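# model the structure of this input:
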Amino acid sequence: MPQQVPTVNVPDLPADLPEGVTLLDVREPDEWTAGHAPEALHIPMGDLAARLSDLPADDEVYVVCRSGGRSARVTAFLNANGWDAKNVAGGMQSWQAAGRPMTSDNGAPTVI
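This is a model prediction of the structure:
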């Protein structure tokens, strides 16, 4: 049976993330470049263990990937290591579908 992780739906996230909240994008660099939330912190899932010091230890963390699978695994890992993390259900696909702001490093933002 898969481990259940705390989850939040995109419409339930505040439009402007308050102080003390980090949106962590764990997708690969090409996915990030194509389109991401403007305020997100980018640490690819494979780099996370080596870059935990880049993640504010006292922040509430919302973890996002493309569709929610990778971010669920990262959420479980972070919660097991002392963070208060929640998985963003549906990932950036849901983020984009909800009309949330996105930016891109090369042209019109999209989710790949």
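# rest of the way, CA atoms for contacts and neighbours
Noted.
# gap between the two ends of stretch 7-18?
End-to-end distance for stretch 7-18: 18 Å, by CA to CA, to the nearest Å.
# ditto for stretch 41-58
Taking CA to CA, the first and last residues of stretch 41-58 lie 15 Å apart.
# quick one more, to check against the first:
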Amino acid sequence: MSTDLPAGSYLLDVREDDEWAAGHAPEAVHIPVGALAERAAEIPQDREVFVICRSGARSAYATQALAGAGWKTVNVADGMTGWAVAGRPMISETGSEPYVA
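From the prediction side, this is the model:
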């Protein structure tokens, strides 16, 4: 999956807190992969969920787990690394220049 997401997509970022703080897509929702089970009710089931991490490995795991529980999911296989390389928008939680940690 490339980093070209349909407009209005639900983008789920499953990276850790420090990675999220360093830089993330402005419209992304942050739920670390380790918290997915307890926070699954926050994820909409009425549309596709695009799952992203740094490189695609954790998001592949999360995509499979969510799909197995009934969600329609798509792994953003090139992750935030590909997102940054593609020049897509990013923001940080720290106030400094966003980057992929």
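# check contacts around the residue positioned nearest the centre of structure 1.
Closest to where the C-alpha atoms of structure 1 average out (CA atoms, centre = their mean) is Val64, at 2.4 Å. Taking CA atoms under 8 Å, 6 or more residues apart in numbering, we find Val64 of structure 1 in contact with 23-27, 71, 87-89, 91-92.
# ok, now with 6 Å
Contacts for Val64 of structure 1 (CA atoms under 6 Å, 6 or more residues apart in numbering) come out as 25, 71, 88, 91.
# quick check: the counterpart of it in structure 2 vs Glu27 of structure 2, distance?
Counting by TM-score structural alignment, Val64 of structure 1 lines up with Ile52 in structure 2. In this structure, Ile52 of structure 2 and Glu27 of structure 2 are 12 Å apart, going by CA to CA.
# before we move on, the earlier item: now, which of the contacts of Val64 of structure 1 lie within helices?
Counting by DSSP state H, these place 71, 91 in helices.
# could I get the contacts of Val64 of structure 1 as CSV with distance to Asp54 of structure 1 and neighbour count?
Below are the contacts of Val64 of structure 1 laid out as CSV (distance: CA to CA, whole Å; neighbours: other CA atoms under 10 Å):
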residue, distance to Asp54 of structure 1, neighbour count
Asp25, 13, 27
Ser71, 17, 29
Val88, 20, 31
Gly91, 21, 24
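# determine which two of the contacts of Val64 of structure 1 are furthest apart.
Across those, no pair lies farther apart than Asp25 and Val88, at 10.0 Å, counting by CA to CA.
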